[in-house]
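Colleague: Would you be able to build a 3D model of this:
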Amino acid sequence: MWPGSVRARATLGATAVVALALTAASFALLGIVHANLQRTAKDAAAQQADTVGRLAAQGKLPDLLPLTHGADFIQVVDAEGRVVAASQNLTGRPPVGHVRPDEGTLRATWSGEPFHDEHRQRIVAVTTRAPGGTLTVYAGTSLRDADQADETTSVALGIGAPLLLATVALVTWWVTGRALRPVEAIRSEVAEITGHALHRRVPVPDSQDEVARLARTMNVTLDRLEEAVVRQRRFIADASHELRSPITVLRTQLEVALAHPDPALWPDLVSEVLEDTVRLQDLAADLLFLARLDAAEPVESGPLDLADLCRTTLAARHGDRIPVDAGLQTGVTIEGNSSRLTRLLTNLLDNAQRHADRRIELTLRADQATDTAVLEVSDDGPGIPEADLDRIFERFTRLDDARSRDLGGAGLGLAIARDIAAHHNGTLTAEPHPYGARVVARLPLSPQAAEGP
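Modeller: Sure, this is the predicted structure:
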């Protein structure tokens, strides 16, 4: 039964709140008006009764009592219940009440007497001592004004309240619809966005409210989504191209072997086929590793001594073309995964081995100013043009395509290394160097290492 749209729920909620507030205010208003009018009537009757009581106490009570403003009738009754004086409208009538309060005490009561009209009376009784004995003065005031005020107020509220509620409902419906109009436009535009129309963006309203911020956030999200899809498509195309090349070479070599079945040529042919197969296997392994990084699969992590990891990695590298000069600061500890950080360092060293001339340097230090571990790999190779310092981390990027292919590079090593650094809340950048190339990884120190001794 609850409305399904935000517009209907907002309208219903606003109307219900106003209805509750209006009901409470109406009862409060009726109560205040009724109490004030009754208090006024009571005060007028009490004032008249006190005046007549003083006259009775002084022995100056006339037979016909005059009425003042605010009193409708006056009657004086002795202790035996006989009427000794009254206003003209009560002449010849029996006592209006049988209340005998203590001397000087006022007591009020509700009654339709003595006129039997449709309006109530507020009656005040005052007992006083007169020369002839104890007398009770009854003064009454009609509640005609109070009843009429109650009726008028009730009618006004009965007519005005529904009109006010209807106005609130209509205004809320209109305002909510106008406020949600940009949301509907956003919904319609998002519904039209498909994988082939990622360039489309939702309209941003001119207002600076939550809807405008939502639209801007959605457009930023769509920008990231389009960038991810474009990157994925480019990655698939590049991967297909990279896989096609070694597969084509393998097929050509096998076709040559079938066309020239000379056993003397088979050792060289098998060696070439094996080399291309290994290259294809490495490429497939890199693609699988990138897919796992993109999927953000959880891995074990813990405190790692980077100096130990660097020494272990260097010790496991046999047959490097150029020996690595290492300058490692001890006690540099971070939180991370050992196998992935080993892969990061291995990729940096492999990249340096491909391009270095005679020298490769590996340095590790702790930067206490930024609470980071700084791992640098530099070489004396041809270097990296300043315009390509960031581009080399893109997947399948090779600045010297022919040379990289000959040396076995597929353009994925640095991309994998940067993704690993990012997964460890760090960065990997290529920075200017007086000679050759320098790649710097910055990883946050573990809390214990950051605090220092």
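
Colleague: from here on, contacts and neighbour counts on C-alpha atoms
Modeller: Noted.

Colleague: how about the helices of the stretch 51-200 of the chain, start to end?
Modeller: Along the stretch 51-200 of the chain, counting by DSSP state H, counting those that start in this stretch, helices occupy 144-192.

Colleague: how about this one, so we can line them up?
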Amino acid sequence: MRRLWPTTVRARATAGACAVVAAALAIASYTLLGLLGANLLRNAEGDAEQQAVIVAQLAAAGQLDRVRPPAHGVDFVQVVSADGRVLLASPNLAGTPPIRTVTPRRAGTLAHTWKVRPLGGEHRQRVVQITTDTPQGLVTVYAGTSLRDVDAADDTTTAALAIGGPLLLATVGLVTWWVTGRALGPVEAIRAEVAEITDRDLHRRVPVPPTHDEVARLAQTMNATLDRLESSGARQRQFIADASHELRSPITVLRTQLEVALAVRDPELWPELISGALEDTERLQQLTVDLLLLARIDAAQPVPAVRLDLSALVRDATESRLGDRVPVRTDLAPDIEVEGSDLWLTRVVTNLLDNAQRFADRRVDVVLRTVGGPRGRTAVLEVTDDGPGIPAGDRERVFERFTRLDDSRSRDHGGAGLGLAIARDLTAHHGGTLTAEDSVQGARLVVRLPSVRTLPDA
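Modeller: Sure, this is the predicted structure:
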């Protein structure tokens, strides 16, 4: 059965449509033939019964001599006594024995369909039998009519259905095959185009049909997916190029220092050379840690859904910097709870503080508060420094990986240009945002995290 079942959508749709239409046609044909035969049979029986009732009434009144010839639609009439004698018969039954040899024992009305034809011929007879009391005893009246019209209608309808049914099925199959082919043509074009797209030509796009239907939306979705893949590929290639460049610099410096230390024979210079090599090693180690973290973020690893006290997290991060060159002043609303990773959110706060202290002149301000209504509150963390600030045109570029602004925010201040990029990616993983916004002086970085509620008082 599986081998016989169609394997293509087009064939399955055609087979399914034909099967449904065939079933509906069979049911409709059976119903039509039944209703048509029943209606014609009822009409024929009505004519015969009407004639039989008239004759029975005359027989009950002892006036059989007043019986007229059968009306239109009635083929014959016969009246038989209880002892089997024919008391009256229409001319076409003159001299013939009783239609039935069984003598009724009580009055009543019966209807029979004779397959053995009383008058011969090619068609069945519908006979109505009425038994009634007369002055001479029980008398049975037989009135019959031919079912030629019923048989002819059945034969004609059956022949029409036998011819029209297959033609209708063939038409449905052809139309379904054609319509399905037209509908699936764009899908096949999309499939063929996608099959030819490799990782080296992600710029290609699938054709979008001008139909504005589901297939067109599928093509648009496919093109949007290709856009994301192309953007991801370009971002990955740029990341690899930038990472290679950033790793090459400390490795080159470290190698130079080690070669100088190897070449210098004065032991008094070795501590200074080794100290410089150690600093470059630490920088290389930090850069490697940042790159690994970015790789984990790009892999879209899920964020642990753990409730944590954001106020305590920020407080711990700032208190650990009491001895730094630039003091950190805080204004933290108490008991603000969010869901996420304690480690990753701590990294967000640490990166923002590192960035602020790197460029601050005399102070760094940290403010934590909540905004919003009872249906949904948002935690807002602001880190502000009094440094040179971020120009309006660079407020998005500072969050790009390996990006350093000129002048005051240059390589001389240290860092690989990954801190803010990591902070934004980690914030986005928690369903929040990180933006650089207007400030009276210096830079102002704002983190917004959703799904926040204030912890109840102890």
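
Colleague: quick one: TM-score?
Modeller: Once superposed, the chains reach a TM-score of 0.95 (TM-score structural alignment, normalised by the length of structure 1), with 452 aligned residues with a CA RMSD of 2.0 Å.

Colleague: if I pick the corresponding residue of structure 1 for Glu122 of structure 2, what's in contact with it?
Modeller: By TM-score structural alignment, Glu122 of structure 2 lines up with Glu118 in structure 1. Under the criterion of CA atoms under 8 Å, 6 or more residues apart in numbering, the contact partners of Glu118 of structure 1 comprise Gly112.

Colleague: one more time with 10 Å, if that's ok
Modeller: Gly112, Leu143, Arg144, Asp147 (CA atoms under 10 Å, 6 or more residues apart in numbering).

Colleague: how near is it to Gly112 of structure 1?
Modeller: Distance check for Glu118 of structure 1 against Gly112 of structure 1: by CA to CA, to the nearest Å, it reads 8 Å.

Colleague: Number of residues surrounding the residue nearest to Pro186 of structure 2 when sequence neighbours are not counted?
Modeller: Once flanking residues are discounted, Pro186 of structure 2 sits nearest to Pro209: 6.6 Å by CA to CA, 6 or more residues apart in numbering. Number of residues near Pro209 of structure 2 (other CA atoms under 10 Å) recorded here: 18.

Colleague: Quick one: map Pro209 of structure 2 onto structure 1.
Modeller: With TM-score structural alignment as the criterion, Pro209 of structure 2 pairs with Pro205.

Colleague: again, but for Gly46 of structure 2
Modeller: So, by TM-score structural alignment, Gly46 of structure 2 is matched to Asp43.

Colleague: Check whether its match really touches Arg107, as I assumed.
Modeller: No. Look at Asp43 of structure 1 against Arg107 with CA atoms under 10 Å: they stay out of range, at 11.8 Å.

Colleague: Quick one: the helices in the stretch 301-450 of structure 1, in order.
Modeller: Under DSSP H, counting those that start in this stretch, the stretch 301-450 of structure 1 gives helices at 306-315, 338-355, 401-406, 413-423, 447-451.

Colleague: out of these, nearest to Ala86 of structure 1?
Modeller: helix 447-451 (99.9 Å; CA to CA).

Colleague: nearest to Leu163 of structure 1, of the helices of the stretch 301-450 of structure 1?
Modeller: helix 413-423 (62.5 Å).

Colleague: what stretch of structure 2 does the closest one fall on?
Modeller: Mapping helix 413-423 of structure 1 onto structure 2 (TM-score structural alignment) gives residues 419-429.

Colleague: From the chain's centroid, how far away is that stretch?
Modeller: Here the centre of stretch 419-429 of structure 2 is set off from its chain's centre by 33 Å, with CA atoms, centre = their mean, to the nearest Å.

Colleague: By how much does that stretch deviate from structure 1 on average?
Modeller: Mean deviation of stretch 419-429 of structure 2 relative to structure 1 after superposition (mean CA distance after the TM-score superposition for structure 1): 0.8 Å.
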